[in-house]
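Chemist: Pasted the sequence and its predicted model underneath.
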Amino acid sequence: MALDTAGDVTSALLWSFGLAWLTWYAWKWRQELQVERQFALQNGCKPLRPWNAKWPLGLDLFFKALRVSNEGHILKFFQTIVDECGSTFVQHLFAVPGIDTIDPENLEVVLSTNFNDYDLGLRKMTFQALLGSGIFTQDGAEWKHSRHLLRPQFASNRAQNFVQIQECVERLVRSIPADGEVDLQPLFFKLTFETTMFLLFGEYAYDLEGVTEHESSFASAFNLAQEYLAHRGRLGHMYWLFNGKPFRDACKICHDFIDTAVAKALAASEGKSQNSQEEEGNYIFIDALVQQTRDPIVLRDQCLNVLLAGRDTTGCCLSWTFRLLARHPQVLNKLREEIADVVGIGPDAKPPTREELKRMPYLAIMLKEVLRLYPSVPVNSRAAIKPTILPIGGGLDGKSPVFVKKGQAVGYCVYVMHRRKDIYGEDADKFRPERWEGDELRYIHNYAYLPFNGGPRICLGQEFALLEVSYTVVRLVQLFPRIGVPSTEVLVEVGDEKQNLTLVRTRDGDEG
């Protein structure tokens, strides 16, 4: 009987504790809600337009996104949603509200003006299986430290970097057959892989036995792992659902590959002081990292993060550049004329110097137009770490401020913003480099063009990437005056996996 009484007392205490906790939680939630409402009212915030989901939890659009992603048309799908919902709207996926925007005014606030109101949100957890903790998954002090380590590689190593680009491009040229069709995309990704490996590991990259043989298996695994990351990103808090064995195996292949390079660098760094590389006039990323830590996991994570940016974004830019040049002969001819005037055309023409590349304005705007239509990072997001606001998007007219609650994600699609006809004209979907000449786009908002992001997290390697792309384009146009696509190939604008191009070497002076 005493035991039963004790059990009753314990049960009553547990119920009382549970009820008290629920009461406190409800009171706290109510207080926070009142504070948020007052904050929104004081800033003149109005509700956002909803997205066009028809099913509960947004499942209809989620499943459609999975399907079109597999078909290679996810960006076209995003374009359709924006066309129907407006430039800033709220989505409710799995009952979690998020904000989507392509308004430059909002992006300036998120990426720059109110930079400290946001972090990367779920990116760290979503990408951790592949990238671990590195510059693209870190926030706060960790991110600032990583950026500090990487900056000297681009700021003080320009001459050495350019020499490496030249050597890698010449190897690419030698691998192209004298005539006929060639799939350029794998060659471009191999090129950017080599240059980025040199950025990371310097001379150690050449000591990796069989690096070229293993690069193909690494590339396949890296591509597969990134496909999984894309799906995980779209799932939001449910990212862990995409964690199958193929994904885990792909991550392991990538980790093993970089671990080999890290082990070589660690062995070579024994007894090497931090001042030695400064005395030699070289700055190798792995050397600087080793001075901070010899933890191979930390080193691997940082190197994988940089390799992701250096290999993939630049490789994609080169692929799209030559696809567009091949399909727009008038642009190619105009570019060829500029190259001929500055450095010459043909097998005997000397390779361009960095200074000569700067004397090619049409080359610059052509690449600017490529990155407008096909930005290397077309979709991105941030998450609010405190209650904050966006300047526009609220109300029926979309002109009022918008309240962003703590923890809420703000997603933005640069690909869609770069094709806004009210910003870039009625032909915004067309490849026309001349739009960047004169006054046509001189007065657009600074955050209406974001191929390299903006604000404090703007891409550190943009100058290096543009140098690599510019030199590669000029060199190939010099040596292959006729560039086209196979006549049997259908026009595929987005998501095509192969970039089959026809390059033909001609005699000196024959420009096709």
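Modeler: Received it, and whenever you're ready, just let me know what you need.

Chemist: from here on, contacts and neighbour counts on C-alpha atoms
Modeler: Fine.

Chemist: Strands of the stretch 151-300 of the chain, start to end?
Modeler: 181-183 (DSSP state E, counting those that start in this stretch).

Chemist: I should have written the chain there, sorry.
Modeler: 49-50, 88-93, 96-101, 118-119, 181-183, 379-384, 388-394, 400-404, 409-413, 482-484, 500-504 (DSSP state E).

Chemist: and here's the other structure:
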Amino acid sequence: MYLSLLAVLILGISAGTWQVSRSIAAIRHRRRLAQQHGCQAPPSLPQKDKFLGTDVSFEEYCKFRSNSYLEMLKERFDSCGHTWACTSMGRTSVSTIDIENIKTILVTDSQLYGLGRTRSSVLGTTLDHGIFTSEGNEWKFLRRMSKPGFSASHVNLEPHIQSLVSQIPSDGSPVDLQPLFHDLTLYNATSIFWGQDAVNMLDAQQQSLSRRINAAICKAFEHTQEVMVFGPMAKLLQSSSTEKAIKLVYGFIFDNSNAAFTLKNHPATQHIVHDKTVSGIFYDQFGAHGFDTAHIQIRQMFMAAEGTTAETLTHLFLLLSRHPRVLDSLRAEITSQLPNGTIPTASHLNSKLEYMNACVKEVLRLYPTVPFNNRVALQDTVLPRGGGPDGLSPIVVPAGSEISLPHYPLYRRKDIFGDDAEEFVPERWLSSDDEKSSDSWSKQSENYLPFSIGKRACPGRQIALETVRYATVRLIQHFPYICDASGGRPWQENCGATLQSKHGAVVSMRGKMEFDISIDSGYGSDNVS
């Protein structure tokens, strides 16, 4: 007994000594790094509890629940500078909106930063394990497999647009476009992923299913944001309604994956599976690796794709309804380039409709669909800026530190985007060649990263942009006059993994034009380069 206790005591002392030695070695290593690179400490967020950061965590929780989290973040950067450190939930974290730091983390030294346990394991309770939560060779494989699916060449939006148009009153009656845009992207996503429309946009019962699926995805993504903010503690915030929402979405995706897999492998359809409308572009890519692989990977991509495009459209039309001058200019461009309701081609969408593209850029700047990015330092490393009184000296980032890269405060920096940084001004993206060579233009373009940068940049960039552009053109062709019908209610965030408008986009639309439209001539492979 005595020997056993002695052994335990010796083991404990040895472990403690080893841990202390390890900590001392780490401190010395960081000091050498600081001396080698001329590092200085970054500003610290004022906080009372410097050990666990409970005061910071409580403030974040309250702001998150009151739908004012992003504005709180912006105020912190206004107060502390473009890079600062704090302790939250017992974790050391660095937050930065300095583009040099962002490029270092996502591009130059990306191998020194990982997703961390928060994103890869805890976040997996919502999104499961797949392309957005994997790293290394597994991620490379999944990225390579999914790449062919992120092409706009197989997208035919026109049937979905016609269904959407039929649900919008043309007499000026108020309508909330947000659920309609989520319907649109849900139907479009099911076509892309599974090659079939999971629900009929005009069928009342199936439309109800669509709304429940969209609400469930929103609820699930609210929990993902809790995970990003509160880490493993977010499990304590997961309610039964969140679990039900995740279960509903998973069931919907499973049913459609199973139907597509059965159809693709059924002898009666073998002669037509070469037609990409039968089993879906993405399912064709992953299906060869078995049902489980295809289903799990599509689950992540479907949930990510459904909400981002819908909310971009929601915010765009909300802003257009409140900025008649911008709407007038956009309408004039569309009428000039596409007279008599001509269906746009890829050439129109990508280059000829310059003002429309500026509007899309501007809405993604003001309301980035993915408001956060984050990484974890895999080893002691250095960021090029953020230290010292002027914030221009390098800083040491200890191994294990969480690094937050919030887009919302970055895109509202007045030193980059001007004094009107918080206003909807598409013209900021329309400049002459001489203006584009100026320092101010270069700073503005360099700091605009709506789809991120580096090897993990969003692969769905082109298909998302063309979907937004096409839907915008077609809706304005049908409804040239749009005004706000919300009663002047100010915008409020609903911040999950995607940024949503809490109160939707309640508008009044008039002036429905009558065109002779052939759905077969819709936006399809013959119209896209």
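Modeler: Great, that's in hand. The structure displayed is predicted, hence computed values, not measured ones.

Chemist: Drop the TM-score for these two in here.
Modeler: Once superposed, chain against chain, the TM-score is 0.91 (TM-score structural alignment, normalised by the length of the first structure); 493 aligned residues with a CA RMSD of 2.4 Å.

Chemist: sorry, back to before: quick one: closest of the strands of the first structure to Thr10 of the first structure.
Modeler: Nearest to Thr10 of the first structure among the strands of the first structure is strand 96-101; the distance by CA to CA comes to 37.2 Å.

Chemist: In the second structure, what range does that closest one match?
Modeler: Aligned using TM-score structural alignment, strand 96-101 of the first structure spans residues 91-96 in the second structure.

Chemist: on that earlier part again, dump the strands of the first structure into a markdown table; add distance to Gln164 of the first structure and mean neighbour count as well.
Modeler: As requested, these are exported to a markdown table (distance: least, CA to CA, whole Å; neighbours: other CA atoms under 10 Å):
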| stretch | distance to Gln164 of the first structure | mean neighbour count |
| --- | --- | --- |
| strand 49-50 | 50 | 18 |
| strand 88-93 | 44 | 21 |
| strand 96-101 | 40 | 20 |
| strand 118-119 | 35 | 22 |
| strand 181-183 | 23 | 16 |
| strand 379-384 | 31 | 20 |
| strand 388-394 | 44 | 23 |
| strand 400-404 | 46 | 23 |
| strand 409-413 | 33 | 22 |
| strand 482-484 | 25 | 20 |
| strand 500-504 | 24 | 20 |
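
Chemist: how many other residues sit next to the corresponding residue of the second structure for Tyr228 of the first structure?
Modeler: Structural alignment (TM-score structural alignment) places Tyr228 of the first structure against His223 in the second structure. By other CA atoms under 10 Å, 26 other residues sit near His223 of the second structure.

Chemist: quick one, which of the strands of the first structure is nearest to Gly315 of the first structure?
Modeler: Using CA to CA, those put strand 181-183 closest to Gly315 of the first structure, at 13.0 Å.

Chemist: Distance from the chain centre to that closest one, please.
Modeler: Relative to the chain's own centre, strand 181-183 of the first structure is displaced by 26 Å; criterion: CA atoms, centre = their mean, to the nearest Å.

Chemist: Look up the average distance of it to its aligned counterpart in the second structure.
Modeler: With mean CA distance after the TM-score superposition for the first structure, strand 181-183 of the first structure departs from the second structure by a mean of 0.8 Å once superposed.

Chemist: so where in the second structure does that strand end up aligned?
Modeler: Under TM-score structural alignment, the match for strand 181-183 of the first structure is residues 174-176.

Chemist: What lies in contact with that stretch?
Modeler: The contact list for stretch 174-176 of the second structure (CA atoms under 8 Å, 6 or more residues apart in numbering) reads Ile168, Pro169, Ala485, Gly504, Ala505, Val506, Val507, Ser508, Met509.

Chemist: Helices along the stretch 151-300 of the first structure, start to end?
Modeler: 158-174, 184-201, 211-234, 245-268, 274-280, 285-292, 296-307 (DSSP state H, counting those that start in this stretch).

Chemist: so which of the ones you listed is the most packed in?
Modeler: helix 184-201 (a mean of 23; mean count of other CA atoms under 10 Å).
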